[in-house]
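**Q** coordinates for the following, if possible.
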Amino acid sequence: MKKALVILAASLSMSGAFAQSAAPAASATVAATAAAASSADVRAAQHQQRVEERITWLHTQLKITPEQEPQWKTFADVMRSNGQTMGALYKQRMETENTRNALDDMKQYAQIAQAHAEDMQKLVTAFEPLYTSLSPEQKKLADQTFRHGHEHEHGQSGKATKPKHKSKSSPGAAASDAEPASTPAAQ
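**A** Take a look at the predicted model:
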């Protein structure tokens, strides 16, 4: 809806700009920037929704008990925080898509990869107490889910371990597009 409004507003502003000789290029640039920002906001919101879906799916998949909820909450909060971090980085990336040069592009990839590594370490730290609290059956489920989840996303496993989401990975972007990383929990 926002995108449609931005396009409509851009179209209206551009139609008036065509009457002025110097304004078309400036209006087109402003409209493109506004459309990119709106698109980035929409994608960031969609990413956060996928993170929440992933948290709900993992909670069910791992059969988290009421006694495990404190450890689960810590883990889920780290997932949310990681999702916000990556979402913000990718939003920034989308907003600068038309203005960044090759050096800026490489710097952004490095920033995303560094943030991904840091976020994964936070996730491991939060997951360890949860994993320790799991029953043997739950540990087996976790082992299968985390081992096979990545394979399923890339079509290498016959087992459906989670809903498949489109992922548009960029080289060096740590398998993420404001979408999570390479493990089921990172999503």
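**Q** only C-alpha atoms for contact and neighbour calcs from this point on.
**A** Will do.
**Q** what is the longest helix seen in the chain packed up against?
**A** Counting residues, the longest helix found in the chain (DSSP state H) is helix 23-61. Applying 3 or more Cα pairs under 8 Å, 6 or more residues apart in numbering; DSSP states H and E, one finds that helix 23-61 contacts helix 2-17, helix 69-95.
**Q** structure for this one too, so we can compare:
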Amino acid sequence: MTLKMRTESERYVLRDATGDDVNLMLSWRNQDVNRQASKTSHVIGAEEHRRWWAAVRTDPSRRVLTYLHDGVPCGAVTFFDLRFDGPRTGSWGFYLDAEGLAERGETLPVWLAVTRAALGYAFDVLTLDRLDGEVLAHNTVVRQMNRRFRFVEGVGRTEVHDGREITVIPISLERGNRRRH
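**A** Coordinates of the predicted model:
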């Protein structure tokens, strides 16, 4: 499934991830900025990543997508805990090639575009009623961006991951509250 965000061009594209994307996804996920914004901050090894990829490819409650900007893969979007019986709900997350985008001065525009594309996929392709996620309390920039897209924060909870104590804040966005472009 491919979702083009602009019909007049192929500048912003979200497509199903392929085996060719796996090594890129691992390199992006292991970038320091992405590890520090994640619940698990350890460097993911090739075997751990291979097991993850093998599991998500056959799991009907998950989708892994690759985000392309100007034809260049630069992000991974994951949907998980998808439920299609009763209220249609799911959770999501994403990470970008932070280093490559920073070098090109494209971080903010791509961050906005991948979020728009992911929300389009969640509500227009998966036809979810509600999209859930999590954000770390110390990640104030992401929290501010989530509010811009009308996500609502829940009550945070303290967890321990990779030997560090973090506060995780649940977020959600109802279909009817989605900001349209």
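**Q** where does the TM-score land?
**A** Here the superposed chains carry a TM-score of 0.29, computed using TM-score structural alignment, normalised by the length of the second structure; 90 aligned residues with a Cα RMSD of 5.4 Å.
**Q** might you calculate how far the longest helix of the first structure sits from the centre of the chain?
**A** Relative to its chain's centre, helix 23-61 of the first structure lies at 10 Å (Cα atoms, centre = their mean, to the nearest Å).
**Q** enumerate the positions of it that are buried.
**A** By 16 or more other Cα atoms under 10 Å, the buried positions in helix 23-61 of the first structure come out as 24, 27-28, 31-41, 43-44, 47-48, 50-52, 54-55, 57-59.
**Q** JSON lines for the helices and strands packed on helix 23-61 of the first structure, including mean neighbour count and distance to residue 139 of the first structure?
**A** Below are these laid out as JSON lines (neighbours: other Cα atoms under 10 Å; distance: least, Cα to Cα, whole Å):
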{"stretch": "helix 2-17", "mean neighbour count": "15", "distance to residue 139 of the first structure": "43"}
{"stretch": "helix 69-95", "mean neighbour count": "20", "distance to residue 139 of the first structure": "14"}
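**Q** what's the closest of the ones you listed to residue 114 of the first structure?
**A** Residue 114 of the first structure sits nearest to helix 69-95 of all these, at 10.6 Å, using Cα to Cα.
**Q** just checking, what packs against that closest one?
**A** Counting by 3+ Cα pairs under 8 Å, 6+ apart, helix 69-95 of the first structure packs on helix 23-61, helix 102-133.
**Q** make TSV out of those and add distance to residue 5 of the first structure.
**A** Compiled in TSV, these are given as follows (distance: least, Cα to Cα, whole Å):
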stretch	distance to residue 5 of the first structure
helix 23-61	9
helix 102-133	29
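**Q** quick one: which of the ones you listed is nearest residue 150 of the first structure?
**A** By Cα to Cα (comparing all of these), the closest turns out to be helix 23-61, at 13.2 Å.
**Q** got the angle between that closest one and helix 69-95?
**A** Counting by axes from the mean of the first three to the mean of the last three Cα atoms, to 10 degrees, helix 23-61 of the first structure points 160 degrees away from the direction of helix 69-95.
**Q** okay, the angle between helix 23-61 of the first structure and helix 2-17?
**A** Using the same axes, to 10 degrees: helix 23-61 of the first structure against helix 2-17 is 180 degrees.
**Q** show residues contacting the helix or strand encompassing residue 23 of the second structure.
**A** Applying DSSP states H and E as the criterion places residue 23 of the second structure in helix 22-29. Residues outside helix 22-29 of the second structure that contact it (Cα atoms under 8 Å, 6 or more residues apart in numbering) are 34, 35, 44, 46, 49, 53, 75, 76, 95, 96, 97, 98.
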